[in-house]
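[1] below is the sequence, then the predicted model.
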Amino acid sequence: MDTFSKYLLTGLIGIVALGQFVQVITRYVLQVPVMGLEETMLYPTVWLYMLGAVNASRENTHIRANVLEIWLTTDRQHTILAIIGEIISLIVGLWLLSWAWDYTRYAWRVWKESPTLYIPTFYSDVALVIGMALMMIYTAWHLWGHVRKLAGETAQ
């Protein structure tokens, strides 16, 4: 899974960078804008954003402002703080996931299309619910790891 996500994210970054490069060259150097390029770039950009967040959730490398850790001195306190943080993340994330699911159902029902190329926007809209679901799975996984660690510390 690690190798797959690495190549997928690298490919998406490459596609987005190449699209932006083509846009700059054609629009500003050749003075001939490519119609619809912005629309097509929406899809890999949204997927890159969401899968990047999933990757950060998988690796547990999200940016955090761990101010409380300054005053906490033991590993047990750090683990309890991590559990509280994961629970809050899970509650907020599941709430956002329910919104993302409602939006996905709406996008499926309405079936919007992009204005120039008529590409269904559902294929980028669905990235939100898939990304949020994967992030909640990884958050629950990390929460379970912290609870097991705390239980192991308490058993000793």
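    Okay, I see it.
[2] from here on, contacts and neighbour counts on C-alpha atoms
    Fine.
[3] report the buried residues of stretch 64-81.
    78-79, 81 (16 or more other C-alpha atoms under 10 Å).
[4] measure residue 111 to residue 105 for me?
    10 Å (C-alpha to C-alpha, to the nearest Å).
[5] higher neighbour count, the two?
    residue 105 (16 against 13; other C-alpha atoms under 10 Å).
[6] surely the more buried one is in a helix?
    Yes: if the criterion is DSSP: H, G, I helix; E, B strand; the rest coil, then residue 105 is within a helix.
[7] distance check, it against residue 126.
    9 Å.
[8] coming back round to it: a markdown table for the buried residues of stretch 64-81, including distance to residue 131 and secondary structure?
    Listed next are the buried residues of stretch 64-81 as a markdown table, based on distance: C-alpha to C-alpha, whole Å; DSSP: H, G, I helix; E, B strand; the rest coil:
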| residue | distance to residue 131 | secondary structure |
| --- | --- | --- |
| 78 | 28 | helix |
| 79 | 26 | helix |
| 81 | 25 | helix |
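[9] which one of the residues you listed is nearest to residue 36?
    residue 81 (47.7 Å; C-alpha to C-alpha).
[10] count of neighbours near residue 37?
    For residue 37, using other C-alpha under 10 Å, the count is 15.
[11] show me what contacts it?
    19, 23 (C-alpha atoms under 8 Å, 6 or more residues apart in numbering).
[12] adding another structure so you can compare the two:
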Amino acid sequence: MIIFKCIDWLLDRVITPIVSIIGVFVALAFVVGIIARSYLGIAFFGMEELILIAVIWFYMLGAMLASKEGAHLQADFIPVIVKNEKVVVIFRIAATVISILMAGLFISWSNELFQWALKRNQTTPVFSIPIYVSQASLLIAAVFMTLYLVRDLVNEIRTLSCHKKSSTPAKR
């Protein structure tokens, strides 16, 4: 599907470098903060809020990338118990449908949280960064993860239909 190729391109070219940059920033910020406090006796006010916002975005963007690659955590014990590939695919379809429903709830909740933050117009104490900056990451990640779950569902249904075609006896 062409839309997923465009989304993949966006994630590969834009999001992956951003995740790398955020990761380096967080690591350096911790090192600088620890050295400054422990050895120099200097406290960088506001460093914690910058790190917190960066870590939230890091985690959510990473979750998007994991969804793209299918690298998120799974308790996939069905193939160990069941040897029939068709039954395994049916279980995967059911799990993906449940995941899509849960992701839909996550979209709804994160959208409500984001809308609430926009209305309240709260900011961080030191740098006055709007709270919705970090909460937007939840909504964006939820939308992308849901899109990739839909992609996975379509692929699993295709796999099931291929199994049905191959298990049907050839007509003479």
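    Right, received. Where do you want to start? As the structure is a computational prediction, the values presented were derived from the model and not from experiment.
[13] quick one on the thing from earlier: closest one of the buried residues of stretch 64-81 of structure 1 to residue 154 of structure 1?
    When the buried residues of stretch 64-81 of structure 1 are compared against residue 154 of structure 1 (criterion: C-alpha to C-alpha), the nearest one is residue 79, at 11.4 Å.
[14] please say which position in structure 2 that closest one maps to.
    In structure 2, the residue matched to residue 79 of structure 1 (TM-score structural alignment) is residue 89.
[15] was I right to think that match contacts residue 156?
    Yes: between residue 89 of structure 2 and residue 156 there is a contact under C-alpha atoms under 8 Å: 6.6 Å.
[16] and residue 65 of structure 1, how close does it get to residue 51 of structure 1?
    From residue 65 of structure 1 to residue 51 of structure 1 the distance is 22 Å (C-alpha to C-alpha).
[17] correction: the previous question concerned residue 41 of structure 1.
    15 Å.
[18] between these two, which one's more packed in?
    The neighbour count for residue 41 of structure 1 versus residue 51, taken as other C-alpha under 10 Å, is higher for residue 51 (23 against 16).
[19] please, which helix or strand holds the more buried one?
    Taking DSSP states H and E as the definition, residue 51 of structure 1 sits inside helix 37-59.
[20] what about the helices in structure 2?
    For structure 2, the helices defined by DSSP state H cover 2-10, 16-35, 47-69, 78-81, 85-120, 132-167.
[21] now those helices as a markdown table including distance to residue 41 of structure 2?
    Formatted as a markdown table, these follow (distance: least, C-alpha to C-alpha, whole Å):
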| stretch | distance to residue 41 of structure 2 |
| --- | --- |
| helix 2-10 | 43 |
| helix 16-35 | 9 |
| helix 47-69 | 15 |
| helix 78-81 | 55 |
| helix 85-120 | 35 |
| helix 132-167 | 30 |
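[22] out of these, which comes closest to residue 126 of structure 2?
    helix 47-69 (7.9 Å).
[23] could you check the angle helix 16-35 makes with that closest one?
    Angle between the axes of helix 47-69 of structure 2 and helix 16-35 is 150 degrees (criterion: axes from the mean of the first three to the mean of the last three C-alpha atoms, to 10 degrees).
[24] which residue numbers in structure 1 does helix 47-69 of structure 2 align to?
    Under TM-score structural alignment, the match for helix 47-69 of structure 2 is residues 37-59.
[25] that stretch vs structure 2, average offset?
    Once the two models are superposed, stretch 37-59 of structure 1 sits on average 0.9 Å from its counterpart in structure 2 (mean C-alpha distance after the TM-score superposition for structure 1).
[26] residues of that stretch that come out buried?
    Buried-residue list, stretch 37-59 of structure 1, by 16+ other C-alpha under 10 Å: 40-41, 43-55, 57-58.
[27] kindly report the same for stretch 91-104 of structure 1.
    93-94, 96-97, 100-101, 103-104.
[28] what is the nearest of these to residue 36 of structure 1?
    residue 104 (23.7 Å).
[29] all set now, cheers.
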